[in-house]
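**Student:** kindly return the folded structure for what I paste below:
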Amino acid sequence: MLMSTTARLAVTVAATTVFATTPPLSAGAAARPQEPRAPREFVALDSVDPTIRQEMRYVSAHNFVGERIDGYRQPVCILTRPAAEALHRAQTRLLTQGYTLKVYDCYRPQRAVDHFVRWAKDLADERKKAEFYPRVDKSRLFEDGYIAAKSGHSRGGTMDLTIVPLPALPAPPPGPGQESVPCFAPQAQRYPDNSVDMGTGFDCFDTLSHTDDPRVQGAQRANRQRLKSALTAEGFVNLPEEWWHFTYKPELFPDTYFDFPVSRRSVSGHRP
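**Tutor:** A predicted model of the protein is given here:
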């Protein structure tokens, strides 16, 4: 079928637009979608304070899902610079007391949150129930507030963390069956961690994880208060339902949920 002059002109213009907006490929290279990068306000935490320990749980399979979470490419804590600098000040305070901070999670991409949501909707997948949510029916994870479609972590000013006594010794490998021990069991029985005893493990879906739960007393309560005091003094706000969860205020991006991957590449080249 022959095209009119007008139609031929339209095809020519359209082709020109595609070529003008498509970057040239090197010989033999395949086209790949461009990954989003972090805004300049984000930094790797260890570029601000290399003394803070990092045990990024969602890069490993030891988490409530039971596999590496989407978007976690490397075990690196990424935060907005004001949050990282405030965390450094809290660390300085704790070091004088014989402790160090340890982060479990920091910035979390939206694709990771989406992974949590997909997992929560799959009621048949209960690989990690015995450890992380033994007393919660999986069908109630949304209703009870353990899983949500959006997370403050994706805004860059929220982190999950604990404290470790100095000298910080590595945690021993888990013994047989410890990955099935409830997260609220006595510390010597549950999955090993080199942190102080907080009464529950990290990401324990249970009311015992509430920061001020009256059933948590003695050294466990004192440890929670030590962490909370050090962080609130520097502008962090604790989520009452999770002793490990803190947000630096005011947030730089209170209404933005980012989706760049967790990797050094996402923040490489940034300068103060």
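**Student:** alpha carbons only for contacts and neighbour counts from here, please
**Tutor:** Fine.
**Student:** setting aside sequence neighbours, what's the nearest residue to residue 39?
**Tutor:** Excluding its sequence neighbours, the residue lying closest to residue 39 (CA to CA, 6 or more residues apart in numbering) is residue 267, at 7.8 Å.
**Student:** distance of that neighbour relative to residue 81?
**Tutor:** Residue 267 sits at a distance of 11 Å from residue 81 (criterion: CA to CA, to the nearest Å).
**Student:** which residues are common contacts for these two?
**Tutor:** The contact sets of residue 267 and residue 81 overlap at 42-43 (CA atoms under 8 Å, 6 or more residues apart in numbering).
**Student:** what about the helices in the stretch 1-150 of the chain?
**Tutor:** 5-21, 81-95, 110-121, 129-132 (DSSP state H, counting those that start in this stretch).
**Student:** nearest to residue 74 among the ones you listed would be which one?
**Tutor:** Checking those against residue 74 by CA to CA gives helix 110-121 as the closest, at 13.4 Å.
**Student:** go through the closest one and flag the buried ones.
**Tutor:** Of the residues in helix 110-121, those buried by neighbour count under the rule 16 or more other CA atoms under 10 Å are 110-117, 119-120.
**Student:** and the gap between the closest residue to residue 49 other than its chain neighbours and residue 95?
**Tutor:** Distances taken as CA to CA, 6+ apart place residue 88 nearest to residue 49, at 5.8 Å, with adjacent residues excluded. Residue 88 sits 10 Å away from residue 95, going by CA to CA.
**Student:** re earlier: and which of the buried residues of helix 110-121 is nearest residue 249?
**Tutor:** residue 110 (20.7 Å).
**Student:** please provide the structure for the following sequence as well, for comparison with the first:
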Amino acid sequence: MLKPYRTVPIQDCGEPLLPIDLSTIALTDPPPYLQLGADYQGQSPYVLRQGVLQALARAQTHLSQQAPGWKLLIFDAYRPLAVQQFMVDYTLAQLQQAKGLGSRALSPQERQQLLQEVYQVWAMPSPDSATPPPHSTGAAIDLTLMDAQGQIVDMGGDIDELSPRSLPDYYANSPDPQALAYQQHRNLLNQAMEAAGFLRHPEEWWHFSLGDQLWAWLYNQRHPQSSVIARYGRVAELL
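**Tutor:** From the prediction side, this is the model:
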């Protein structure tokens, strides 16, 4: 099933991929998917489009004003299409094991049912230039927060978690003080990113984008009278 944001037209602006500035922003080291065996073919996951990088710097400035000493911690940014496919296959295999299906060959129906769950978190690795995975555009980021002591902030759920806890406002109405702290951390991250122009994935507290199809679709939901199209397409087409 085609997700609605993937129908948004793309007119790529041609901006290059550039490295993330490490002077104020932290990176997960080593890159998580590289550890799992994903092949980036010599490319770094820690690159983004030039305009996205400029916005990321503004987001860090906003965060520093709200929480002195805290940093944005980048989990993942750019993904070649092959890495997107690797992670879909990896997550499918993990889910198959978790559901007690072993490592046997799945029937077409079983595979489709599992893939529906996988695609709740992972975008389809489509080679079609009209429907690129967000991370393959260099305009999407997965990130969390690091506090002033250099500790990763507990957000009440892991990045890429196939769980209702991944929903951004999962803890919003909880009476539990710890749960409310998780929600406050998520809100802090969202406020910093939105202040710089990013918009958050409606089902993932960690995923933000600016200028890709998902961002344009979300922007148009908020501003139906001034709709936009995507300005970042799949990077591979620019090389």
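**Student:** send over the TM-score of the superposed chains.
**Tutor:** TM-score for the superposed chains, counting by TM-score structural alignment, normalised by the length of structure 2: 0.66, backed by 183 aligned residues with a CA RMSD of 3.2 Å.
**Student:** before we move on, back to that, thinking the residue nearest to residue 49 of structure 1 is in contact with residue 46, fair?
**Tutor:** No. Using CA atoms under 8 Å, residue 88 of structure 1 is not in contact with residue 46, being 9.7 Å away.
**Student:** and for those two, which residues touch both?
**Tutor:** Joint contacts of residue 88 of structure 1 and residue 46 (CA under 8 Å, 6+ apart) are residue 52.
**Student:** of those two, which one has the most company?
**Tutor:** Using other CA atoms under 10 Å, the more surrounded residue of residue 88 of structure 1 and residue 46 is residue 88, with 21 against 16.
**Student:** and the more buried one, what's its match in structure 2?
**Tutor:** Matched by TM-score structural alignment, residue 88 of structure 1 corresponds to residue 57 in structure 2.
**Student:** what do you get for residue 146 of structure 1?
**Tutor:** By TM-score structural alignment, residue 146 of structure 1 lines up with residue 121.
**Student:** okay, now its match: neighbour count?
**Tutor:** 20.
**Student:** just residue 124 of structure 1 next, same as before
**Tutor:** Neighbourhood size, residue 124 of structure 1 [other CA under 10 Å]: 9.
**Student:** with residue 20 of structure 2 instead?
**Tutor:** 23.
**Student:** gap between it and residue 111 of structure 2?
**Tutor:** Residue 20 of structure 2 is 37 Å from residue 111 of structure 2, by CA to CA.
**Student:** and for residue 179 of structure 2?
**Tutor:** 35 Å.
**Student:** who has more neighbours, these two?
**Tutor:** residue 179 (17 against 13).
**Student:** part of a helix, is the more buried one?
**Tutor:** Yes. Per DSSP: H, G, I helix; E, B strand; the rest coil, residue 179 of structure 2 lies within a helix segment.
**Student:** my read is that it contacts residue 156, right?
**Tutor:** Yes. The pair residue 179 of structure 2 and residue 156 passes the contact test of CA under 8 Å, sitting 7.2 Å apart.
**Student:** what separation do you get for the closest residue to residue 253 of structure 1 other than its chain neighbours and residue 107 of structure 1?
**Tutor:** Take residue 253 of structure 1 and drop its neighbours on the chain: the residue closest to it by CA to CA, 6+ apart is residue 155, 5.7 Å away. Separation of residue 155 of structure 1 from residue 107 of structure 1 (CA to CA) stands at 7 Å.
**Student:** tell me which residues in whichever strand or helix holds residue 219 of structure 2 are buried?
**Tutor:** Taking DSSP states H and E as the definition, residue 219 of structure 2 sits inside helix 213-222. Going by neighbour count (16+ other CA under 10 Å), the buried part of helix 213-222 of structure 2 is 213-220.
**Student:** give the equivalent position in structure 2 for the residue nearest to residue 253 of structure 1.
**Tutor:** Match for residue 155 of structure 1 (TM-score structural alignment): residue 137.
**Student:** what does residue 20 of structure 1 give?
**Tutor:** Aligned partner of residue 20 of structure 1 by TM-score structural alignment: none.
**Student:** same check on residue 239 of structure 1?
**Tutor:** Aligned partner of residue 239 of structure 1 by TM-score structural alignment: residue 201.
**Student:** thank you, goodbye.
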